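>>> no sequence on this one, just coordinates:
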């Protein structure tokens, strides 16, 4: 009989209860005890939902206050020296300090770097390892959560990120990371022993770096580490996802682990070899429900595959989603505004559990009415999507077919364009700007909500937005910024905003997923061929430009980011969808410049996160991603300055591709790394203009002038002054106005000071 288990459940709650509670705690509206009570309630709700669905083995340890990697770092005492000044702080306060940064009499204490979790839109906090790092088991939320679940007599397995992945994802500047592994393993042995003492038999130990093309030294480290950990008094389910395992299963089979989990959604091709290589007396867990996307499963397809496996593996066959359900929304039942056809095609976390249970029950010949419903619905959905007229748009396909090589190139190269742009824009040395968004105040959110509910008219809403733009323009002019933005008060999210203007794209009402910390997004649903239904940004961009004599940037989100931050159809190649999006954006770029917008920013923060996990597949992806960007940007005239923005990126590996994008100006996140990310641009001799972020917008701390000046001087040593811009790391929508104005004033003042200093030197 197949065992049904889950690798992880969304931690935010159906209505983002965790986000709201943490932000109330930060604001001083609730205390730590109240916050912890809310977290406990969410965990209990999640366990109840999973158990009621029919899951046999529930995950404990998938809940985290801000990020699971940050939480693991604190569990083992991995705290940078700059954050050890307040040892009396509670564990929770210390966690938030590491995530958001602090300030004291010694200056700003930068938060941990944040970067993408493999190729997902989730961000993790990067652990910082030091020489002679020790990994002593300290306060462990996992152990506390096990006590909670045990008190309810729940059937559970513990969930923890494995030591090799933890080490690989961290930062260590002294020597090879693997030299830290023996000390780290001692910490893991302590943790596993504590788990065993609490009566837990199974530990799901997640090692997603197994999907990477690892160097031989890491292969050997895996073997050595699991020979050690396999002696622990618990059974280890070695869990990989997001791709095929890079170490032969025949090798892993020799390690003293009790089971393996394979992601058959991302890498179905690995099943045949695995059946031959994995011992029949060890647990064989298969990820057969998509944990990364929201389309309903073809259960008949999986039944055909799994029935012979079930016969041969019996009780040692476990079934699960492909990965944690962290990456999908919580509950489709709340989506009352979706049209019935599109809604029938979708499945959120709660529904995915029911799909999994229906699959397992059918294999074991014990289906009930709920199982029959999901099996029948699966068949209906497969037929419906195959026959639906809303999937294919002949006009879009024809336009793609007519593209020529000229459609992917600007009229002239950057040096010629730069001369024209510098003459027309007349910007000073070290021009200052922001990334695009300004604070989304409670007034903005309340007014948008009132408009959506029909409580105010279109005219009233438009007047409100115009007033917000007027205020943003006025404040930027008072600050002395050189290139302005309209602040994006009309936009709920940099991707979601575009969905209503695009054919083939749908929206959810409650489809929230966690991006990082308390930041949640509602990804659009790309279900068919994409085209622009009407202009998307021209109205408010031109209005903003009419309110100032300074240039105001038009703001667009690039094709790879709209693709990467959406739930994307699975019936055609993702790269083909990106080209369709690029054509829609190309029309918008053309309309913006014709309307008098001379600077257009096309943000592509998701460019790097879309990289395949296997490096051997990078080149094909990058070539297609770069061509999609150029397709939407190449319509720009020489006098139109095209910007792009990227954040959370390690640029060294893809710098040549970034250069091939041929944006006139790129703005990037660099403050948390103290400008070290600029080394890639210096070593490569990046030819165009760069705006390195000079302060971290994710921290509530107002940066000190000395810190910002130091960063800009470092930047000037790596980038020629005439090609250097000054800007924050990212958009400012999550910040409050007082700290935003204070931080930007420091930035402008420092830029002016250095402008004069460099002129006179």
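Received the coordinates, thanks. Only a predicted model underlies this, so the values are computations on that prediction, with no experimental measurement involved.

>>> C-alpha from now on. contacts and neighbour counts both.
Noted.

>>> Spatially nearest residue to the spatially most central residue of the chain (excluding sequence neighbours)?
Among the residues of the chain, the smallest C-alpha distance to the mean C-alpha position (C-alpha atoms, centre = their mean) belongs to residue 121, namely 2.0 Å. Of all residues not flanking residue 121 in the chain, residue 515 sits nearest, at 6.0 Å (C-alpha to C-alpha, 6 or more residues apart in numbering).

>>> So what's the residue count around the one you found?
Counted by other C-alpha atoms under 10 Å, the residues lying close to residue 515 total 20.

>>> In three-state terms, how would it be classified?
When the structure is split into helix, strand and coil by DSSP: H, G, I helix; E, B strand; the rest coil, residue 515 lands in strand.

>>> Which residues are in contact with it?
Residues in contact with residue 515 (C-alpha atoms under 8 Å, 6 or more residues apart in numbering) are 121, 122, 123, 521.

>>> Ok, residue 210 next?
Residue 210 touches 240, 241, 244, 245, 246, 247, counting by C-alpha under 8 Å, 6+ apart.

>>> what's the most distant pair in those?
With distance counted by C-alpha to C-alpha, no two of the contacts of residue 210 lie farther apart than 241 and 247, which are 13.2 Å apart.

>>> Next one for the comparison:
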């Protein structure tokens, strides 16, 4: 039998790709050196997979920014505004598509979440005039290079049905009209790859969700053509993030030589239903090592499944695999030397997941079976019985929730009157929370962490930064201020460090998009707040100004989704524990004088199950968690929340049920198209649609921002319309931040003067 993983993290164990990209963008690294770094990482990752004992190494899974963007480039699907011909898609065009063009004032492509993960992809743009051709042979070149180095490659492609399902048509154009043209390019790529390898992995995770009406019949005709092109190799149709369920027949009818299923998430429909109906000429790749979490695999349980499948289809048709690409996991647990040994023993990162897949193969073949099972069982038992994981007081508090904990004292209309003390102008301006995290901030945080800067010295530095940010905001003329969050390393990690039940890694980085990496906390036990977490910095900031200052928190669903979550307790229960911990913080902020408190929930949409049938249950407990957090305050206190880079139209009713006084949302990259939902849904409270894209370094003009505000005012009554950026400004530089905010405030003031004209 064969073993493989569906991909590997790109960033490098020490974020080598991040550093190279940012040096390249800054002009201090040449294009040749950037390619050299990327080639070195590819070869290192192939070696890791081979040395682990895997049968195949993944090629085509590496990307300088995003694998969906790479697919667009491969197809020649470059929007006209970038001016590139199919034969000339170089690094400048590539990064303009990802980040925009500052000098040319060209906007970046829209970005949103990859299914229900925290990874962001660049949304393909398809126009009626778009022509497709094989424009980048990168996957073929990488596959040839792997062969030269002595590896057995398994190229990885984003499947055409998933690609078009994620794409966006120009205007009302139906992207499915271009499926045949796109399929021709895929067939050309597959034909060339098929001469080089045994398997070609073609990812169609969209089959695990709700398909567009055109997708099923387009799927069948597309795969007829692809299988004709595949030659001696086999297409491995790869699905993940959920179970196939109603699309099983479609997958089994694909004509592909193999099918991959994810048995680690979703409802896990009985695998025997798949095995019973598996065509005799189709192999089955079984994903039992979780590519999205950091806990060790239960070998006994996994082997039981594998033995049963092997007995029924034979070892020659069985592949053992990770559930999905481990790109959603940190790279190497061996770099973590400071974790408690007991907790560390429960974990496996991407390198270790490769080893786990091979261990399953060995154990199934009878190699080291008893030793492997015994060692694994001992670790799992130590985790289940560990006192580190359970706190009875926390569980009793969560079980004692009452109805009044889930509701504000009065409805929004009455709260609005009680909040009149704010005396804000029409189109009030604010930011989402963070301001640029400069090298000086990061340096001082590191010195403090290492013990080379005293607590008093660090406090003095942070207060100096807060003072600077408050002064800048007052000079800009913003109406509602923030303290800038200079003390926060990450919007989830910061809170996790101050709550029980969390632990932290030194090198557990995961790519979010491009060079942006996050280091998710690990929730291993019951969650509680140790002490106030944000009150001191808020109180200091508010003392510097007479303008209202927002208290800033990360919401319970986002803390949950952006952490590696324990898998021995239902996610809804973990989320409720986080909500009660944050409720205590909200009430302490209010007592300290915070009358505007923002509870960010950018991950609310991300946590939504892929299948619509499962959405209601998730949204019920997610909204409940937010309301536990927010509902204890007085009517005079204004609750804000923020959501970004998610298609939220399908869940607008649930967002309304959160009952925040103000929501701010990403909408600039889509040019306010995300607000279409408000034509049919009358959102009852106040809204701040983002008026400029903070994920691009370009500075929007005042006129550009005014145009977006005018569009937003077509959807939202001007009395309930706030003006703010798309997201926090942590990753931006000060020069572009000041220019952008200056234009934003000027646009808002101009709109106030002429607000009766539209």
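Cool, the structure landed. Since the model is a prediction, treat every value here as computed from it, not as a measurement.

>>> quick one on the thing from earlier: now for the residue nearest to residue 121 of the first structure: what does it line up with in the second structure?
Residue correspondence, TM-score structural alignment: residue 515 of the first structure in this structure matches residue 512 in the second structure.

>>> sorry, back to before: any idea which of the contacts of residue 515 of the first structure is closest to residue 468 of the first structure?
Each of the contacts of residue 515 of the first structure was checked against residue 468 of the first structure using C-alpha to C-alpha; the closest is residue 521, at 22.7 Å.

>>> For the closest one, give me its contacts.
Residues in contact with residue 521 of the first structure, defined by C-alpha under 8 Å, 6+ apart, are 493, 511, 512, 513, 514, 515.

>>> Please tabulate those in TSV, including the columns distance to residue 213 of the first structure.
Output for the contacts of residue 521 of the first structure, formatted as TSV (distance: C-alpha to C-alpha, whole Å):
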residue	distance to residue 213 of the first structure
493	34
511	33
512	32
513	28
514	27
515	26
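
>>> about what we covered before: for the residue nearest to residue 121 of the first structure, give its distance to residue 501 of the first structure.
When C-alpha to C-alpha, to the nearest Å is applied, the distance between residue 515 of the first structure and residue 501 of the first structure equals 23 Å.

>>> And residue 690 of the first structure, by the same measure?
According to C-alpha to C-alpha, residue 690 of the first structure and residue 501 of the first structure sit 31 Å apart.

>>> contacting residues around residue 299 of the first structure?
With contacts taken as C-alpha under 8 Å, 6+ apart, residue 299 of the first structure has the following neighbours: 355, 359, 375, 378, 379.

>>> Can you give the contact residues for whichever helix or strand the third one is part of?
The reference is to residue 375 of the first structure. Element membership for residue 375 of the first structure (DSSP states H and E) is helix 369-387. For helix 369-387 of the first structure, contacts defined as C-alpha under 8 Å, 6+ apart pick out 296-300, 344-345, 354-355, 357-359, 361-362, 391.

>>> Would you mind checking the residues you listed for buried ones?
Among these, those classed as buried by 16 or more other C-alpha atoms under 10 Å are 296-299, 344-345, 354-355, 357-359, 361-362, 391.

>>> Now for the residues you listed: which two are most distant?
Checking these against each other with C-alpha to C-alpha, the farthest-apart pair comes out as 361 and 391, at 32.5 Å.

>>> The match of residue 515 of the first structure and residue 486 of the second structure, how far apart?
21 Å.

>>> Residue 286 of the second structure now?
Distance, residue 286 of the second structure to residue 486 of the second structure, by C-alpha to C-alpha: 45 Å.

>>> Helices along the stretch 251-400 of the first structure, start to end?
Under the criterion DSSP state H, counting those that start in this stretch, helices of the stretch 251-400 of the first structure are mapped to 271-277, 299-313, 340-344, 349-363, 369-387, 394-401.

>>> average offset between the shortest one and the second structure?
Compared with the second structure after fitting, helix 340-344 of the first structure has a mean deviation of 0.7 Å; criterion: mean C-alpha distance after the TM-score superposition for the first structure.

>>> whereabouts in the second structure does that helix align?
For helix 340-344 of the first structure, the aligned range in the second structure is residues 341-345, judged by TM-score structural alignment.

>>> Using neighbour counts, pick out the buried residues of that stretch.
Residues of stretch 341-345 of the second structure classed as buried under the neighbour-count rule (16+ other C-alpha under 10 Å) are 343, 344, 345.
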